[in-house]
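In: next comes the sequence, and after it the predicted model I'd like to discuss.
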Amino acid sequence: MAKWIKTWTEDGWRAEVLEWIDMACEAYSLSRTGEPENASNSIRAKHLRVPTDAGKLHFKAVAPGQFFEPPLTAAAATLSPERLVMPLAIDPLRGWMLSPDYGSTLDELATTPILWERALGALGSLQREVVDSEEVLFDAGLQILDPAWIPEEFNNALTLHASLPSDHPLGIPARDADHAFSALKDIEEACEQLIAGPIPLSLEHGSFDRRRVFAPTEEDSVPRILNLGDAHWAHPFASLARPIERMRIDFRCGPEDPRIMAAIGTYLAAWADYGTPDQLYSLVAPALRISPLHTHETWLQLLANADEAALLRWAPMVLEPLSSLAHATA
């Protein structure tokens, strides 16, 4: 168990959380009406549902490696208030966030192609809206992963893991590092295509799927996007990697299924001032090619403060993206 997860189970920690929640509620003239209920928990975060006299609120405590998420969420929601959830209160030093409830997320509903189209359209529109806000989001804690730097990041990652002792959970044998390094040329070519393309860097979500979107309550309402803990300032099209994977599962189909292509088309339409969906589609493949490096950086940062037991359990999440890059070239 990671040490921060152990902290989340302690009575003293919960008492501090309740005091903080009550102070936040008082600032909005709200009153807590009962004990918070445990919601989903993981190595990334602890979630609580908080009953109040104005409905439920959501409390989230993030792992130390993602303490940037509350201030980033507040900053991004200020830039795009209709597409994100503005927290009612944050504590950046403790990684806490209290947010309003907007109903069900898409994973609680029967998935349909139309819902995926609306979700990806909302993501593209959000990213398009914040392209000029790099400095604001960087100051809030967002890490930059420019495609111009990705080949060097890949090389540095392999060097790091190969230099660790063979019995270290994050260590890899030199021969495996050499095999993975064979993907460098392919990665360089993908990055060159992205750099040459018209799309600027933006908020790359990192883990966008049905759980990350509140279901729109009306036909013309905008879906609100959640969970920026895996985000980077990077090529935005890399955000399509997880949705395409999830849609293949949802629809039991290949990546070029018309339902998936329609959702991608809706996403690309949000970038209409940079080109038509047909013109921009050629950038999807290179963006997907480098997306595992984004995942690797997220998990490496998440496990930076993990104990040995957590490293043993979660090390594959760090190493698998590097392996997938090598296998994609083979």
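Out: It's in.

In: please make it C-alpha for all contacts and neighbour counts, starting now.
Out: Fine.

In: quick one: the longest helix along the chain to chain centroid distance?
Out: Longest helix in the chain by number of residues (criterion: DSSP state H): helix 308-329. Centroid separation between helix 308-329 and its chain, computed with Cα atoms, centre = their mean, to the nearest Å, is 17 Å.

In: list the buried residues of it.
Out: 310-311, 314-315, 317-319, 321-326 (16 or more other Cα atoms under 10 Å).

In: which of those residues lies closest to Leu106?
Out: Ranked by distance to Leu106 (Cα to Cα), the buried residues of helix 308-329 are led by Met317 at 24.9 Å.

In: now what about the one helix or strand Ser40 maps to, what contacts it?
Out: In the assignment (DSSP states H and E), Ser40 maps to strand 37-41. Identification of contacts with strand 37-41 by Cα atoms under 8 Å, 6 or more residues apart in numbering yields Lys46, His47, Leu48, Arg49, Val50.

In: most surrounded residue in these?
Out: Val50 (24 neighbours; other Cα atoms under 10 Å).

In: that one: helix or strand, and which one exactly?
Out: strand 45-52.

In: got a list of what the spatially closest residue to Leu145 that is not a sequence neighbour touches?
Out: Ranked by Cα to Cα, 6 or more residues apart in numbering and with sequence neighbours excluded, the top spatial neighbour of Leu145 is Ala234, at 4.9 Å. Ala234 is in contact with Ile144, Leu145, Asp146, Pro147, Leu201, Ser202, Leu203, Glu204, counting by Cα under 8 Å, 6+ apart.

In: same thing with Leu158?
Out: Residues near Leu158 by Cα under 8 Å, 6+ apart: Ala177, Ala180, Phe181.

In: at 7 Å what do you get?
Out: Taking Cα atoms under 7 Å, 6 or more residues apart in numbering, we find Leu158 in contact with Ala177.

In: kindly report the same for Asp230.
Out: Contacts for Asp230 (Cα under 7 Å, 6+ apart) come out as His205, Gly206, Ser207, Thr298.

In: turn the buried residues of helix 308-329 into TSV, columns for distance to Asp22.
Out: As requested, those are arranged in TSV below (distance: Cα to Cα, whole Å):
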residue	distance to Asp22
Ala310	32
Leu311	35
Trp314	35
Ala315	38
Met317	36
Val318	38
Leu319	41
Pro321	41
Leu322	44
Ser323	46
Ser324	46
Leu325	47
Ala326	50
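
In: can I assume Asp209 is in contact with Pro243?
Out: Yes. Counting by Cα atoms under 7 Å, Asp209 does reach Pro243; the two are 5.4 Å apart.

In: between the two, which has more neighbouring residues?
Out: Set Asp209 next to Pro243 and count neighbours by other Cα under 10 Å: Asp209 wins out with 25 against 20.

In: okay, pairing it with this:
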Amino acid sequence: MLGDVPVVVDRGRYEDAVTPWEERSWRTGALAWTAGALAGRGLRPAGEWRVRLRPWSVLVRVPVEGRDAVWFKASPPASAFEGALTEALARWVPGRVLEPLAVDARRGWSLLPDGGPLFRDVLARGTTGPGVWEELVRQYAAMQHALTPHTPEITGLGVPGVPVTALPGVFDRIDDTPLPPHERESLRKLRPRLPDWCAELTALGVPDALDHADLHDGQVFRPGPGRFTFFDWGDALVSHPFASLAVPARRAREEHGPRVLPRLRDA
């Protein structure tokens, strides 16, 4: 019975964060839905369920008899599209993303398989060079290109659309962000140049595409050499595809220095 399942809760640095997990009825419903989705695939949970609570999501690692663990994820209202988007991506670009075991699009719930080693853990072994970052961004760009015909369907799932022409307006909401004051001031000095940069991007004729928006090494699996699986689409939007380079480029620069940046741009 679910009431007998041992559950361990990890709140990390967010002891005071309020999540749906605190509501008994929500918690019971989420666990029952997970167990039911597993049963529908002939699977049974086994052992301790590990719950990771963060202000932006509820994540539960569920051990399963005879196979790797699976993951229940509840996205917040602003990212409620994530489950449906992941499900659609698995159809459109199979092998590039996780294929959900179950999705409840109305409630923003997903049940996902294990994706293998995190790219971050592979990097920590110290056995890779800058070329692995080039291959990552090359594969992601190829996926973006393949998804371009599906852009209307992606926004139809509720994924926000932020075309290049809207970027100055987005920038002007900078005071609503948690950036430190000195960083906001540095960015404000660039504001007069922003319309020209947007016009330059528009003139290239590259259509908007799916932007993961947080493509760091903890959001990518590396199940084998030369293979990457992209996941965690809660911050996704449809915008200029070149924006997707910012996060991996920053992380790769931390690892290999500025000399890696032209290589990533070309990739």
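Out: Great, that's in hand. Since the structure is predicted, the reported quantities are computational estimates derived from the model, not experimental observations.

In: tm score of chain vs chain?
Out: The TM-score (TM-score structural alignment, normalised by the length of the second structure) is 0.82; 247 aligned residues with a Cα RMSD of 2.8 Å.

In: picking up where we left off before, most neighbours among the contacts of Ala234 of the first structure, please name it.
Out: Among the contacts of Ala234 of the first structure, Leu203 has the most neighbours (other Cα under 10 Å), with 29 neighbours.

In: ok, for it, nearest residue in space, not its chain neighbours?
Out: Nearest non-adjacent residue to Leu203 of the first structure, counting by Cα to Cα, 6+ apart: Trp233, 4.9 Å away.

In: the one you found matches what in the second structure?
Out: Aligned by TM-score structural alignment, Trp233 of the first structure pairs with Val238 of the second structure.

In: gap between its match and Gly161 of the second structure?
Out: Using Cα to Cα, to the nearest Å, we find Val238 of the second structure at a distance of 5 Å from Gly161 of the second structure.

In: now swap in Ala84 of the second structure and tell me
Out: 16 Å.

In: what do you get for Asp196 of the second structure?
Out: As judged by Cα to Cα, Asp196 of the second structure and Gly161 of the second structure stand 21 Å apart.

In: same check, this time on Ala90 of the second structure
Out: Separation of Ala90 of the second structure from Gly161 of the second structure (Cα to Cα): 21 Å.

In: can you tell me which of the contacts of Asp230 of the first structure are in helices?
Out: Thr298.

In: just put the contacts of Asp230 of the first structure in CSV and tack on distance to Ala27 of the first structure and neighbour count.
Out: Shown next, in CSV, are the contacts of Asp230 of the first structure (distance: Cα to Cα, whole Å; neighbours: other Cα atoms under 10 Å):
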residue, distance to Ala27 of the first structure, neighbour count
His205, 31, 27
Gly206, 33, 24
Ser207, 32, 22
Thr298, 34, 21
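
In: in a markdown table: the contacts of Asp230 of the first structure, plus distance to Ala24 of the first structure.
Out: A markdown table is the format used below for the contacts of Asp230 of the first structure (distance: Cα to Cα, whole Å):
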| residue | distance to Ala24 of the first structure |
| --- | --- |
| His205 | 28 |
| Gly206 | 29 |
| Ser207 | 29 |
| Thr298 | 30 |
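
In: go through the contacts of Asp230 of the first structure and name the one nearest Ala285 of the first structure.
Out: Gly206 (16.0 Å).

In: where's the closest one relative to Ala177 of the first structure, distance?
Out: In this view, Gly206 of the first structure and Ala177 of the first structure are 24 Å apart by Cα to Cα.

In: and if you look at Leu30 of the first structure?
Out: 55 Å.

In: more neighbours, those two?
Out: Neighbours per residue (other Cα under 10 Å) separate Leu30 of the first structure from Ala177, with Ala177 holding more: 22 against 15.

In: wouldn't the more buried one be in contact with Ala162 here?
Out: Yes. Shown here, Ala177 of the first structure and Ala162 form a contact pair, counting by Cα under 7 Å, at 6.3 Å.

In: who touches the match of Trp233 of the first structure in this structure?
Out: Contacts of Val238 of the second structure (Cα under 7 Å, 6+ apart): Val159, Pro160, Gly161, Val162, Asp208, Ala209, Leu210, Asp211.

In: mind putting the residues you listed in CSV, secondary structure included?
Out: Formatted as CSV, the contacts of Val238 of the second structure follow (DSSP: H, G, I helix; E, B strand; the rest coil):
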residue, secondary structure
Val159, coil
Pro160, coil
Gly161, strand
Val162, coil
Asp208, coil
Ala209, strand
Leu210, strand
Asp211, strand
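
In: ok so, going back, A strand includes the residue nearest to Leu203 of the first structure, no?
Out: Yes. Remark: Trp233 of the first structure belongs to a strand, assigned using three-state DSSP.

In: so which of the contacts of Val238 of the second structure persist in the first structure?
Out: Contacts conserved in the first structure for the contacts of Val238 of the second structure, using both residues aligned by TM-score structural alignment, their matches' Cα atoms under 7 Å: Val159, Pro160, Gly161, Val162, Asp208, Ala209, Leu210, Asp211.

In: tell me where the stretch 1-150 of the second structure has helices.
Out: 24-39, 82-92, 119-124, 131-147 (DSSP state H, counting those that start in this stretch).

In: these: which one's closest to Pro113 of the second structure?
Out: Among the helices of the stretch 1-150 of the second structure, the nearest to Pro113 of the second structure by Cα to Cα is helix 24-39 (10.9 Å).

In: how close does the residue nearest the centre of the second structure sit to Ala252 of the second structure?
Out: With distances taken as Cα atoms, centre = their mean, the residue of the second structure nearest its centroid is Asp232 (2.5 Å). Per Cα to Cα, Asp232 of the second structure is found 19 Å from Ala252 of the second structure.

In: for Ile154 of the second structure, same thing?
Out: Note on Ile154 of the second structure: its distance to Ala252 of the second structure, by Cα to Cα, is 29 Å.
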